[in-house]
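> Got a predicted model here, sequence first, then my questions.
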Amino acid sequence: MNNPASSKGPLLCPRCRKLVSADESRCPYCGLTAPGSRWRHGLGTSLLMDGNRLIRAILVVNVVFYLLTLMLSGRGMHLSANPLAFLAPSSRGLMALGATGTIPIDGYHRWWTLIAASYLHGGLLHILFNMLAFRQLAPFIVQTYGTHRMLAIYTLTGAAGFLLSYLAGVRFTIGASAAICGLIGAALYYGKSRGGLYGQAVYRQVGGWALFIILFGFIVPGINNWAHGGGMVTGILLGLALGYRERKRETAVHRWLGILCFFSTLFVLVWAVFSALVLR
């Protein structure tokens, strides 16, 4: 089968998904340069051009890593009647695939876990709630900031949240909630900055989520409030620094930042699986 980028016939623009000629120098609909270029149809770049595919990929990776931690836990997996601890992987299984905190970083110099920990979860309800929240929030961030900026915000806020919790002395931690709080922070910045009836509505709704997360963190024991707060503040700052579509079009800096975050995450996750299954 011929590579679609090598054909001179029509193809779908990787960014806006509208039909264009493969030899167009610029997409007439969204302005993407060289939409028929071969590199734009690779795995990483095609995911970053399609928000729905990117969101599905993040969801799938989270589920796969959860199942891997259960497999590595073996008999250490918890089958407690407590719904919060049901189907909870063992600390050993989580450690093997990239849990972060002072124990993995100070004890084993595993700094890469600042990224990997966002794809690990401590039980069935943990991953279910996080993925439902991500699935509800991520499409709005993709629409508002674009796929490259969304992935950059998700990756960097998760790492920043876990870095703050490490500096605060949290010994062992996991979960996508720091990165999800980063998306909430970016949405808060958008709503407050945009203003108007729509911006105020976004700010009030997302602000309600933020308030719930803060209260939940103080009521329920074992919640990493440092990671949540660090992710949310970093999301606000990245929203300010990167800008959103209505006020700032996507630039080469945004695209390269998204690509860097994509391949950094890919490398870290591949290394996590390799070190857990081959080097253990």
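Done, it's in.
> When you work out contacts or count neighbours from here on, use the C-alpha atoms and nothing else.
Noted.
> buried residues in the helix or strand containing W226?
Assigned by DSSP states H and E, W226 falls within helix 225-242. Neighbour counts over helix 225-242 (16 or more other C-alpha atoms under 10 Å) mark 225-239, 242 as buried.
> can you check stretch 62-71 too?
Buried residues in stretch 62-71 (16+ other C-alpha under 10 Å): N62, V63, F65, Y66, L67, L68, T69, L70.
> And here is the other one:
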Amino acid sequence: MKYESILIQNILLDNRYKVIELDSNGEIPTVWAVQRIEYDREIYLIFLNKENIYYRNAYKDMILNNTMYNGTGVEIIYVVVAYKGEEYWRNILADDYELITNVAVIDSQANDIVLNRLENIDVLNDLKLSMRRIDINNGKGKEIYKSSKSTMFLIFVNILVYFVLMFVNVKNGGNPLSMSPKILYMMGANVNINILLLNGQFYRWLFAMFLHGGILHISLNMLALYYVGPLVEKVYGKGKFLIIYFVSGICSSILSSMFLTTVSIGASGAIFGLLGAVLVFAFNMRKFIGKELLKNILFVIGINAVIGLTVSSIDKFGHLGGLIGGVVVSSLFIKKVKQEQIKSQD
């Protein structure tokens, strides 16, 4: 999907806009525009790229010939999209006086406005908000993962611990793909709180976060961490991300230990804490980034809640404890995070 289409979809989350097609029946390339009608004027944003920018006046005429205002009270804005460092627009803008005050050029790869000549500040803010939605929902493609060193470090540690656990399990006659409860207990699995209090083994609340019972268990948890972790790390920052992760994991272990009848292990409690952090962010930023992220995260949490209630082997109290821990801790951070995110849109 082209960047223009993604940008338009995000602009349309604002119900003041509607999309229109500028079609000349094959004479020139068809383009899309968005329209916003106000009490005294119509505002149009025409989205152009290298292939169609030379027909900009024809698109303008299509709009003027069909507007209820007959050309008066109509504001036409050109949104020019450049791909992979293209600079074709520089010469065009230099030669066209009309484009001095009603154009914005966006670098699609950086998802950033590289030239702003818009006098309409309201429309400029709408564009920035739509671009911010792309950042939040898509994480700027692969860039977010490249900068998520804390997430990748946690994944590395979990995998390393699993190989150590697997070695110990095999050495004691066990299956390399499925760990025995005895070995898990020996390596620091979480147990009932009465046993913890009796033996003073509170380290289990931390150690259990890095233990997994089998290849499927660690694969699913690390896949979830790989997708959720970078977003939380980007939004909250590395330090706060680690605090949310570990506090959520410990909260998960604490609540879980109150109901355990066997051992409990896994990073899922900490991961649920990260989901809680995304939930807090999405709720507090819903007016700025739209409600799509909030809906998506509520859906993910809901699906996992249903699975937890229907599959007896899942530590539902561990998941709940992690979620609560993540919501509480991220709520302490969200005011500053929200200010930083809003400032980054200016």
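Noted; the coordinates are in hand. Since this is a predicted model, take the numbers as computed values, not measurements.
> and the aligned residue in the first structure for N284 of the second structure, what does it touch?
N284 of the second structure maps onto S193 in the first structure, with residues paired by TM-score structural alignment. Counting by C-alpha atoms under 8 Å, 6 or more residues apart in numbering, S193 of the first structure touches G199.
> Assign S193 of the first structure to helix, strand or coil.
The local conformation at S193 of the first structure, judged by DSSP: H, G, I helix; E, B strand; the rest coil, is helix.
> measure it to G222 of the first structure for me?
Distance from S193 of the first structure to G222 of the first structure, counting by C-alpha to C-alpha, to the nearest Å: 34 Å.
> still on that earlier bit, mind listing residues that contact the helix holding W226 of the first structure?
Under C-alpha under 8 Å, 6+ apart, the answer for helix 225-242 of the first structure is 149, 153, 156-165, 168, 177-190, 214, 217-218, 254.
> what's the matching range in the second structure for it?
Under TM-score structural alignment, the match for helix 225-242 of the first structure is residues 316-333.
> mean per-residue distance, the matching stretch to the first structure?
Once fitted to the first structure, stretch 316-333 of the second structure is off its aligned match by 0.9 Å on average (mean C-alpha distance after the TM-score superposition for the first structure).
> Please, which helix or strand holds the residue nearest to the spatial centre of the first structure?
Nearest to the mean C-alpha position of the first structure, counting by C-alpha atoms, centre = their mean, stands Y154 at 3.7 Å. Y154 of the first structure belongs to helix 147-167 when assigned by DSSP H and E.
> Closest one of the buried residues of helix 225-242 of the first structure to A96 of the first structure?
Closest to A96 of the first structure out of those is A227 (20.6 Å), distances taken as C-alpha to C-alpha.
> Look up the closest residue to that closest one, ignoring the ones flanking it.
The shortest distance from A227 of the first structure to any residue other than its chain neighbours is 3.9 Å, reached at G161 (C-alpha to C-alpha, 6 or more residues apart in numbering).
> quick one, what contacts the corresponding residue of the first structure for I243 of the second structure?
Using TM-score structural alignment, the equivalent of I243 of the second structure in the first structure is A152. Neighbouring residues of A152 of the first structure by C-alpha under 8 Å, 6+ apart: L257, G258, C261.
> neighbours around the second one, how many?
When counting by other C-alpha atoms under 10 Å, one arrives at 24 neighbours for G258 of the first structure.
> Next: the first one.
L257 of the first structure is flanked by 16 other residues according to other C-alpha under 10 Å.
> That one: what secondary structure?
Here L257 of the first structure is recorded as helix under three-state DSSP.
> What's M186 of the second structure aligned with over in the first structure?
By TM-score structural alignment, M186 of the second structure lines up with A96 in the first structure.
> how far away is the nearest residue to that match once chain neighbours are set aside from L43 of the first structure?
What sits nearest to A96 of the first structure in space, not counting adjacent residues and going by C-alpha to C-alpha, 6+ apart, is A276, at 5.1 Å. Using C-alpha to C-alpha, A276 of the first structure is found at 25 Å from L43 of the first structure.
> Looking at those two, which one has more neighbours?
Each of A276 of the first structure and L43 has its neighbours counted (other C-alpha under 10 Å); A276 has more, 19 against 9.
> buried sites along the strand or helix carrying the more buried one?
Using DSSP H and E, A276 of the first structure sits in helix 252-277. Neighbour-count burial for helix 252-277 of the first structure, counted by 16+ other C-alpha under 10 Å, picks out 254-255, 257-259, 261-262, 265, 268-269, 271-273, 276.
> Same check on stretch 91-110 of the first structure?
Within stretch 91-110 of the first structure, the residues that count as buried by 16+ other C-alpha under 10 Å are 91, 93-105, 110.
> I'd like to know how many residues surround the closest residue to I334 of the second structure other than its chain neighbours.
Closest residue to I334 of the second structure apart from its sequence neighbours, by C-alpha to C-alpha, 6+ apart: F281 at 6.7 Å. F281 of the second structure has 24 neighbours, counted by other C-alpha under 10 Å.
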